[in-house]
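Visitor: Predicted model and sequence below, questions to follow.
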Amino acid sequence: MTQQKYILYLVTAFAVTLCFSCKGKGEEIRKMRIKSDAAIAEGTGINLKYVDSGKVTAHLRTPLLKDFSNASFPYNEFPEGVEVTFIDDQGKENVITSKYAIQYKNTNLIDLRQDVTLFTSDSVTLKAQQLYWDQTNNWIFTDQPYTLITADGSRNEGDLFDSNKDFTNFVSLNNVSKQYVKETKEEE
């Protein structure tokens, strides 16, 4: 056997051994390249519409979305803010905005932070620095100070807020309130 053939056999055997030792390791190699604390995907100029039974139920807009599905507790981050419009069956819209948000995938909880404002279709405005939205139970809450302003200008301020999405089951702590009451004449 010539020296060239011997080197060719040696190189071929080495290459085959190398290929077989890497078989099935592609996923492990990809995982090593992604930092454990890095987003696996990013999107800019996001404009999503959620559709249920052919009807648009929500419209999400954000300049930047980071997907951390690879984290041990997966989440989406909206570091430059988010605006979400919720549309009910009657076509009424409620809009919520914040300068920062995180959506936790396992719990369906959204953590909205920094200048959070919720405008309801019946002209109620809720303002807070942090607000949680429990998507599973349609529940809104915060343990931070908040201000609630109704259509007639009545105000409610407090240190804790806990309510269903319609504000019909409302709990608050340390309230200061200013209410406008319409005076009516009683019949004699």
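Guide: Thanks, I have the structure now.

Visitor: can we go C-alpha only for contacts and neighbour counts from here?
Guide: Will do.

Visitor: just checking, what's the longest helix in the chain?
Guide: The single longest helix within the chain, with elements called by DSSP state H, is helix 3-22.

Visitor: Buried residues, the next helix or strand after it. List them.
Guide: Per DSSP states H and E, the first helix or strand lying C-terminal to helix 3-22 is helix 26-33. By neighbour count with 16 or more other CA atoms under 10 Å, helix 26-33 contains no buried residues.

Visitor: do the same with stretch 116-136
Guide: 116-120, 124-134.

Visitor: Start and end of it, how far apart?
Guide: Its first and final residues considered, stretch 116-136 spans 20 Å by CA to CA, to the nearest Å.

Visitor: Can you pull out the residues in contact with that stretch?
Guide: Stretch 116-136 is contacted by residues 92-99, 108-115, 139-142, 144-151 when judged by CA atoms under 8 Å, 6 or more residues apart in numbering.

Visitor: Presented hereafter is structure B, for comparison with structure A:
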Amino acid sequence: MITYKNIISGIVTVIAVTMLFSCEGNLKGVREMDMHGSSPQATGAGLNLKYTDSGRVVAALRSPKMLDFTNMEFPYREFPNGVEVEFYDKEHNKNTVTAKYAIIYDETGLIDLQGDVVLVTSDSTRLKADQLFWDQNAGWVFTDRPNTIQFSNGGSNAGQGFDSDLNFTNFRSRTNIGVQIIEEKKK
């Protein structure tokens, strides 16, 4: 025999199940509306990040704004208002790079720096370029754009494109004009 209590219980159960399914449908819709194909998953402002390795600061990054697109098929982080990064080696020597725009591609480890890029190494070597790529995995920097380098020993180079290791000890320049200081070793 069906009682009034059974009918109410059945109606409440049907309404609860309907609400759960409709909420899941709406949740998916809300997520899709919120995450447009070109929207970042996060935005940061006034960044001052420190990267450490075994308690030692190895890098410090400052930027007014970061857009995190690591939710994309090809994940990246963008710094549309510029970036300044300081790198420290084990002897606490500091290398600094600044640029008006930067983008870091997570999968490839490639960093694209653009707009008044200036790299200053701990030995005072100073590189200026319109654009500079840094391959983090290979420890290599390169560009095909115009650049000038003032080496710590007084040498200089102005050219169209180069590639080098991070210490500028294995430096290959394409078309260039420069002054190279070569120390002669006595036997």
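Guide: That came through, no problem. In this text the structure is predicted, and so the values were computed from the model without any measurement.

Visitor: re the thing from before, buried subset of the contacts of stretch 116-136 of the first structure?
Guide: Looks like the contacts of stretch 116-136 of the first structure have 93-99, 109-115, 139-142, 145-150 buried, using 16+ other CA under 10 Å.

Visitor: what are the ranges of the helices in the second structure?
Guide: Taking DSSP H to define them, one finds helices in the second structure at 4-34.

Visitor: just the strands in it please.
Guide: According to DSSP state E, the second structure carries its strands in the segments 42-53, 56-68, 76-79, 83-88, 94-99, 101-105, 110-120, 126-135, 140-150, 156-165, 171-179.

Visitor: Quick one, which of those gets closest to residue 29 of the second structure.
Guide: strand 42-53 (19.3 Å; CA to CA).

Visitor: list the contacts for the most centrally placed residue in the first structure?
Guide: The centre of the first structure sits closest to residue 103, judged by CA atoms, centre = their mean, with a distance of 2.9 Å. Contact partners of residue 103 of the first structure, counting by CA under 8 Å, 6+ apart, are 75-77, 109-111.

Visitor: Repeat the analysis, applying 10 Å as the threshold.
Guide: 67, 74-78, 109-112, 132-133, 135 (CA atoms under 10 Å, 6 or more residues apart in numbering).

Visitor: Quick one: those residues as TSV, columns for distance to residue 4 of the first structure too.
Guide: TSV is the format used below for these (distance: CA to CA, whole Å):
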residue	distance to residue 4 of the first structure
67	53
74	55
75	57
76	57
77	58
78	60
109	66
110	66
111	67
112	69
132	71
133	71
135	69
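
Visitor: Nearest to residue 14 of the first structure, out of those: which one, please.
Guide: residue 67 (40.1 Å).

Visitor: Roughly how far does that closest one sit from residue 50 of the first structure?
Guide: Taking CA to CA, one finds residue 67 of the first structure at 18 Å from residue 50 of the first structure.

Visitor: Those two: who's more crowded?
Guide: residue 67 (18 against 13; other CA atoms under 10 Å).

Visitor: The more buried one matches what in the second structure?
Guide: Aligned counterpart of residue 67 of the first structure in the second structure: residue 68 (TM-score structural alignment).

Visitor: what sits against residue 20 of the second structure?
Guide: Residue 20 of the second structure sits in contact with 14, 26, where contact means CA under 10 Å, 6+ apart.

Visitor: now swap in residue 173 of the first structure and tell me
Guide: 143, 145, 157-162.

Visitor: Most neighbours of all those residues, which one?
Guide: residue 161 (23 neighbours).

Visitor: Skipping adjacent residues, who's closest to it in space?
Guide: Once flanking residues are discounted, residue 161 of the first structure sits nearest to residue 172: 4.7 Å by CA to CA, 6 or more residues apart in numbering.
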